[in-house]
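> I'd like to go over a predicted model; first the sequence, then the structure.
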Amino acid sequence: MDSKRIAPLGVTIVDDKVQIRVWAPKARNVICRTYQPDVDILLTPQVHGYWYAESTRIAAEQQYHFIVDGEAFPDPASRSQPEGVHEPSAVVDLRFDWTDQNYQCPSLRDFIIYELHIGTFSPTHDFNGVVERLPYLKNLGITAIEIMPVAQFPGERNWGYDGTFLFAVQHSYGGARGLQRLVDACHREEIAVILDVVYNHFGPEGNYLEKYGPYLTEKYHTPWGKAVNYDDSWNHGIRDFVCENARMWFEDFHIDALRLDAVHAIKDFSPSHILQDIRRTTDVLMRETGRTHYLIAECDLNDKRFLEPLGQNGFAMDAQWLDEFHHALRVAAGEEKKGYFKEFNGVADLAKAYEQAYVFTGQYSTHRQKFFGSSAEGIPGDKFVAFSQNHDQVGNRMLGERSSILFTPDLQRLMAMAVMVSPFIPLLFMGEEWASKKPFLYFVSHSDPDLIAAVRKGRSEEFTDFHGDGEVPDPQDVKTFDDSVLDWDEKDKPLHQRMLHYYQDLITLRKSHTVLRNLKREDLRVSCDPQKGILILHFEHAGETLIGMLNFSSSAQHFAIPEDKTWEKVLDTADNRWGAVCPTVLTDGVVHIPAQTGIIMQGADLDENSTQSS
């Protein structure tokens, strides 16, 4: 990417004039045609396939098309699509009266992430619905929300990964101004904002990119057809496009971090990978503004190069999602070993995930049918995001079942403890904290009948390895979306309220306890007994000791505890407060832990005048 910016992409308001810039390297002429009033603004060709103009004859809220060699198309860098993906773009004035001048983004190690989907998080299905519930999230202990993609997609119902206008905020959610208000409100509550972005493919409906130039290439085969053109001829156009998009979210929306979707699906063999260019763009902006921004990757390659610094030719991502921790944890809790769960071995692999982050570190993977993975040695724990469920792991089940449907309350509390005491950044999925029973299903609202049929067919074929009989909910049916909307009245019912109080206490412990707050992978020793289904976590930091005992088995277990310290409970998943009927008992140097429960205990050194008590 050219480090010297000519002007932002698309139609942007700068001071008292509008700058217009579009990449169309093979076009003979390009016009920006505005409506009401109708004006044609002729763009001038520039180097490397760009077209440019400045004008005072176009204003905020005005709609327009680009006319490329006589054909009218929406702006590929549109900031607004008020009438949908096939209709004219609209000018947006992104200047905003921010109140977050004194806000400081916390370090990643202090993130407690809450992933949410704007459309299903609240009954209003928009940014305002999130703003209204920020006090709730603050009280829960959340320090960062992660928003599933909001780039404009077809219709009003979508997970967001079918976005076709990367610069336009979904109009039905509240558009650009709604997102800015949400971020500003989050920062007032000292809550960071992570935005999920998709740079590995573009949605199929409303995708006019190829009308402008070679944004895509047939050089690689992908599940979505042509690959994004990061390393073929004319690749500088899409590379500029993506880096400018990342910069826009940080600069114009004050987003604190981007979660980069499925970076393993990006095909790029350039000397400088597109992720490295995004990293450099982010670093330049941080130097300019003094603000901190993070890049968090979703990646299933177990390749630490994604986390290594640019100086080592790494991609320098600040963190990555840790799917293998999830897989091992779920199998330990009793998840049926189907699909990619087949090759995970419960507590043994969970113990390895605690210690080494990656489970597959070079051994043979039967699921992938190859030797897979690398060591994450030397990579700090706060470069990994751990979870017991997320939008993928819930929504990619045929019936969208959450853990609250699949596991007992005891196991839900145990899995939450396993995540929250890990040496990684913890993430919750919306509604998890009160054990919501509402499913999170896959939904779309396309207008192309052939595309709708293809989505239905693909969705049905996806579950042949995971499910037997049963009908896949129709992604296009509005009922599928409605069934996925959180029921906020549910959390006030006694059973759900107890789970919510448990999560609050668990998060408070993570944030306040010296050992857990400063937890590093090197502070942790792990042992396990696969036959008994038990895992023991031994934490040492700054002279303090914690022991975590996690019993995933269906029977009670007994542990002898070190006699050189006195011990007290810090948190017990089997406490009566959470509705459990058989709390953990400490007697005569032995801990008796009920089935499917866990306990955190703190040790204090015995002095010469004390004696150990049971």
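Perfect, I can see it now. Numbers count the residues shown, from 1 in each chain.

> from here on, contacts and neighbour counts on C-alpha atoms
OK.

> which element is T281 on?
helix 274-289 (DSSP states H and E).

> show me the contact partners of that helix.
1, 230, 239, 242-243, 246-247, 251, 268, 292-293, 295, 310, 314-317 (C-alpha atoms under 8 Å, 6 or more residues apart in numbering).

> got another, please set it beside the one above:
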Amino acid sequence: MNDAAHIEGMGAILHPGGVAFRVWAPHARNVSVIGSFNGWDGTKHPMQSEDNGYWYADAAQAKAGDEYKFLLFTEQGELKRIDPYAREVTGSTGNAIVHDPQFDWSGDDFQLAPWNELVIYELHVGTFNDEEDVKRAGEFASVSARLGHLKKLGVNAIQVMPVGEFAGERSWGYNPAHIFSVELNYGGPRALKRFVKRAHEEGIAVLLDVVYNHLGPDDLDLWQFDGWRENERGGIYFYNDERAITPWGETRPDYGRGEVRQFLLDNALMWLEEFHVDGLRFDCTQFIRTVNGSDEEELPEGWALLQWINSRITELFAGRITIAEDLRNNIWLTKPVGAGGAGFGSQWDAMFVHPIRQAVIAPWDEQRSLAEIRDAICYRYNDDAFDRVIYSESHDEVANGKARVPQEIAPDDPKGWQARKRSTLAAAMVFTAPGIPMLFQGQEFLEGEWFRDSVPLDWDQCVEFHGIVRLYRDLARLRLNRDGFTRGLCGQFTEVYHQHEDSKVIAFHRWDQGGASDQVVVVANFHSEPLDGYVIGFPAEGAWKLRFNSDWQGYSDDFAGHPSGDVVAVPEPYDGLPCQAALSIGSYSVLIFSQ
């Protein structure tokens, strides 16, 4: 029965009189907490039965840093289990640790930038480093050492691939064994808190990738946690029928069970509250809202879970962002919960990345479809330009049979002219099209091959290709309107008004409120030949200043430096706009103009 004196919470709850413990094990006959504080003796701290299969004990002798487990007496015999809510573990198959959540957050009043002013940089902690000993994974501290680079680049949000404790020493992170515990090889929970605070001091938000479509499947103490199971499946935390099946193992959580739903909600809220992260990116939501990843067999309780988590985040953490990775062109993901949507703030956009990658990777100019590029630029969910995150590289797009964009362009010469020109053409589309732009680690200095969790970034290339780094920095600066004359790139409105399939030139107009210092014209040449005296329309007459030319030799010595420059638009209608001007543009180049 419930006791009014019992302390609320799950797992190990540190308090002035010791440590309280609570665990959910509805099929256990009896439960004890064992640990370093009681000699691992199952008779010292038997747990009291509470309602709905919960068990509780309070240990005055326990303290922060003590190791512990739960000893479950079941029909299958005695089972020793790591606490599902463990905030810290000795390893994925080790013991839980009583964690002290206290941390000095003084001065951390960071606020996430408006979503139309975000530039995201996705990274993997284990490989975002320059450690000499490549046998050892990178840590949060090694990421912190590069925050100056990211700040100078123009990044104001880091999206960190999953950091929950996983099996083995290296992983992408999408095989979480303990979702409440931070991977020890990365430095553990305190190191993550120090990293978040340090990033905030540099004006950089931290977004965290979370995995709720499956758990493990390796080193998973949750499997048949209290001995009960059906069909030889996973027991109380998982579906025990065909709904358990995912591409990553038969470990889909049971979204219809209240205790499991609470477990996942508590995890999402923990990152926002205890670690001060500024948002969450949900991995593969199509395998939460559907059984097999397609819309043919929906999983209604999974959809309801997403709505519940997003509603609670909106209620408790206004201004934080949640991002869905669904890649199924589902407009309902970013509709408000009140309108029947899942309530995400934004979602990764397959409608952008695939056609843009194809446009620059295609070996022949005639294979580049401007119609597909136009559709990629203009696509939006729910008539909101920033309901989507756009990119040309992500951890998925540069692995699993695919490689970095320069590598795909020129497998035999991924640092050469073609690779540099066409990969930066894609990058310019990321920064100028409507949406939240995102880079993947090392993209700014032409990191090659494909992503592996055992190969750190080659930071020597940051020096070798410093001009390309500057190109990315200049694009980010324009995208964020740092100089006050490209506000249009932060605006909702876009019109592709020039599209010439033969010359492979596309031009589009971006604006927010309209008028001087707001309207931006972007011209992109997807052809190997430069053009001179090329006439396009402009939305207003007068001088249009050239703010960016990707063919500038300052970006690379062997870029042509084609003589592009400012233009003067005269009041003669063209391309459906009131004015026109003639310009010059280099091969595989992008020009950005504003008034």
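On my side now, so go ahead. Everything quoted here is computed from the prediction, not taken from an experiment.

> any idea what the TM-score comes out to?
Once superposed, the chains reach a TM-score of 0.83 (TM-score structural alignment, normalised by the length of the second structure), with 524 aligned residues with a C-alpha RMSD of 2.4 Å.

> can you give me the distance of R374 of the second structure to S181 of the second structure?
Noted for R374 of the second structure: a distance of 44 Å to S181 of the second structure, by C-alpha to C-alpha, to the nearest Å.

> these two: which has the busier surroundings?
Neighbours of R374 of the second structure and S181, each counted by other C-alpha atoms under 10 Å, are more numerous for S181; the result is 27 against 22.

> for R374 of the second structure, give me its contacts.
Applying C-alpha under 8 Å, 6+ apart to R374 of the second structure gives the contacts 496, 506.

> map it onto the first structure.
The alignment partner of R374 of the second structure in the first structure, by TM-score structural alignment, is A351.

> likewise I313 of the second structure?
Here I313 of the second structure is matched to T282 in the first structure, going by TM-score structural alignment.

> how about R87 of the second structure?
Counting by TM-score structural alignment, R87 of the second structure corresponds to R79 in the first structure.

> quick one, what contacts its match?
For R79 of the first structure, the contacting residues are 10-11, 89-92, 167-169, 176, by C-alpha under 8 Å, 6+ apart.

> against A53 of the first structure, how distant is it?
Note on R79 of the first structure: its distance to A53 of the first structure, by C-alpha to C-alpha, is 17 Å.

> same check, this time on R525 of the first structure
The gap separating R525 of the first structure from A53 of the first structure is 62 Å, by C-alpha to C-alpha.

> ok, now D40 of the first structure?
According to C-alpha to C-alpha, D40 of the first structure and A53 of the first structure sit 11 Å apart.

> same thing with Q389 of the first structure?
Q389 of the first structure is 48 Å from A53 of the first structure, where distance means C-alpha to C-alpha.

> equivalent analysis for F153 of the first structure, please.
Distance check for F153 of the first structure against A53 of the first structure: by C-alpha to C-alpha, it reads 28 Å.

> and these two? which has more neighbours close in?
F153 (34 against 17).

> counterpart of the more buried one over in the second structure?
Counting by TM-score structural alignment, F153 of the first structure corresponds to F166 in the second structure.

> for that match, list the residues it contacts.
Listed by C-alpha under 8 Å, 6+ apart, the contact set of F166 of the second structure reads 92, 173, 175-178, 183, 216, 219.

> which of those residues tops the neighbour count?
Counting by other C-alpha under 10 Å, top hit in those: H178 with 31 neighbours.

> quick one: what's aligned to that residue in the first structure?
Using TM-score structural alignment as the criterion, H178 of the second structure maps onto F165 of the first structure.

> what do you get for R479 of the second structure?
In the first structure, R479 of the second structure lands on R510 (TM-score structural alignment).

> what sits closest to its match if chain neighbours are left out?
Computed as C-alpha to C-alpha, 6 or more residues apart in numbering, the closest residue to R510 of the first structure that is not its neighbour in sequence is L516, at 5.4 Å.

> any idea how many residues pack against the one you found?
When neighbours are defined as other C-alpha under 10 Å, L516 of the first structure has 20 of them.
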